[in-house]
Every structure is written in structure tokens, then in C-alpha cells.
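Chemist: Just the structure for this:
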Amino acid sequence: MNGTTPLRMSHQKEDGTIEKGGCSFRIVKGTHIVYNTYNEKEPWLNLRVKSNLKSDVIKQLSDGTELKLVAEGPTWMYVYVLGQEDYIEKGHVSKKYVRELP
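Modeler: Down below sits the predicted model:
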């Protein structure tokens, strides 16, 4: 071993599930990240209800926001926006400002 220990929460099982207070949940890791919006006129990425520019905006996402890819098309992605322990919103984003995490 190289002297490092993987970080795990005290109630976390091997599969990533956490048991606490009679509840069971999993920590979700992002697969993609919002990037390169800072130079734009509006320095954020709009999370939309539908995959078109006329659709209502659910939330404005800043660079560095982690996303979990659910589905993608030629120019749009359907994603979950991640919070500290689970997703907090879901919707559509333009692929132009999203990149895959290594």
C-alpha cells in the first residue's frame, strides 16, 4: 500500500451505500462538469426543462458544477445536477459547455 487510505464515511458500505438513521442512500459521483462559460455574455449554463432554447430555465449552473449524464443527443444532454450527497435537479443542458470528467 502507498500510505493512503480510501476515504469512506463511518456508515458507508463497500458498494457506496450509506446507512444512517434508518435510511439508506448512495453518494452519486459526477461523470461530467460544466466548463468554459466564464467568457460568455451570460457566464453560466442554463439547465432547462426541455432540450430547446425556448424552454423554461430551471437553474443557472456555474463552471465546476458536477453533472451525472443520463442521456445525450447531438447537441443536448439530459443530466442530474449533483449536490453534496445526491442529485438536486435534473434537466437538459447544451453539450457545448459540458465535458467528461477524467
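
Chemist: all contacts plus neighbour counts: C-alpha atoms, from now on.
Modeler: Fine.

Chemist: Residue 48 contacts residue 89, doesn't it?
Modeler: No: Residue 48 is beyond contact range of residue 89, at 10.2 Å (criterion: CA atoms under 8 Å).

Chemist: In terms of neighbours, single out the busier of these two.
Modeler: Each of residue 48 and residue 89 has its neighbours counted (other CA atoms under 10 Å); residue 48 has more, 21 against 14.

Chemist: Can you pull the residues that touch both of residue 48 and residue 89?
Modeler: Shared contacts of residue 48 and residue 89, defined by CA atoms under 8 Å, 6 or more residues apart in numbering, are absent.

Chemist: before we go on, could you also do this sequence so I can check it against the first one:
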Amino acid sequence: MIANVHQMEVLLPWAQAWVQMQWEIAFWVAEHGDRARIQVVWNEERLSAEVDVAEFQATTTPFYKALQQRLADGCQWQFKKQEGSTGHRLVLGLSASQGA
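Modeler: I've put the predicted structure just below:
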């Protein structure tokens, strides 16, 4: 179970959004350790307009794999079809099962 602590919508172009999200995630994990829970909801429409699949995977995979290794099921990435005016969503939470 995840206690939702912080949610943000990122409306920047993909490259800047990715940098901002990495910093937010890194800070959150550094602050909360194994209790940290991360959910990223990528807006498919925005991604397809701003970056090709190969570049996206090459850029994000190392960071994502490191999060998966550290947090296991506490890191979720989703891809959803949404309007282009909707940003990518980042949800930072804490594991409620460990006394959040």
C-alpha cells in the first residue's frame, strides 16, 4: 500500500521533463530510502511527439533499472494515452506498510 505524499504534473518538453523528474526521484529516494514509492505516468501522446522510442529507451532504461533494483515493486512506470495538453505525472509516496 502506498501513502500518496507528493504528486506533480510535468508540462515541460520531454528532455527537460526527464531531467526534472530524475532530480525529484533521486531526492525522494535519498530522503526516504527503501520506503520510497515512485509512480511515473508517461503521456504517450506527448512522448510520441517529442522523442522516438529508441532514444527514450536508451535515455531512461539505466535510471529505471536502478530504481527497480533499489525499490522492486515500489517503482512503477505506466504509459497512458492522454491529451497532449496533459503533462507527464510523477507520484512520490511512502510505503504505508512500514509505518508511513
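
Chemist: Overlay them and tell me the TM-score.
Modeler: Superposed pair, TM-score by TM-score structural alignment, normalised by the length of the second structure: 0.21. Supporting alignment: 45 aligned residues with a CA RMSD of 4.9 Å.

Chemist: Show me what the helix or strand residue 67 of the first structure falls within is packed up against.
Modeler: Using DSSP states H and E, residue 67 of the first structure falls within strand 66-72. Counting by 3 or more CA pairs under 8 Å, 6 or more residues apart in numbering; DSSP states H and E, the packing neighbours recorded for strand 66-72 of the first structure are strand 32-34, strand 76-82.

Chemist: just checking, what packs against the shortest one?
Modeler: Helices and strands in packing contact with strand 32-34 of the first structure are listed as strand 66-72, strand 98-100; criterion 3+ CA pairs under 8 Å, 6+ apart.

Chemist: The second structure: strands as residue ranges?
Modeler: When secondary structure is read from DSSP state E, the second structure shows strands at 2-10, 36-43, 75-80, 88-95.

Chemist: Tabulate the ones you listed in TSV, adding columns for distance to residue 22 of the second structure.
Modeler: Converted to TSV, the strands of the second structure look like this (distance: least, CA to CA, whole Å):
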stretch	distance to residue 22 of the second structure
strand 2-10	12
strand 36-43	11
strand 75-80	13
strand 88-95	10
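
Chemist: Could you save the ones you listed as JSON lines and add columns showing distance to residue 23 of the second structure and mean neighbour count?
Modeler: Output for the strands of the second structure, formatted as JSON lines (distance: least, CA to CA, whole Å; neighbours: other CA atoms under 10 Å):
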{"stretch": "strand 2-10", "distance to residue 23 of the second structure": "13", "mean neighbour count": "14"}
{"stretch": "strand 36-43", "distance to residue 23 of the second structure": "13", "mean neighbour count": "22"}
{"stretch": "strand 75-80", "distance to residue 23 of the second structure": "15", "mean neighbour count": "14"}
{"stretch": "strand 88-95", "distance to residue 23 of the second structure": "12", "mean neighbour count": "21"}
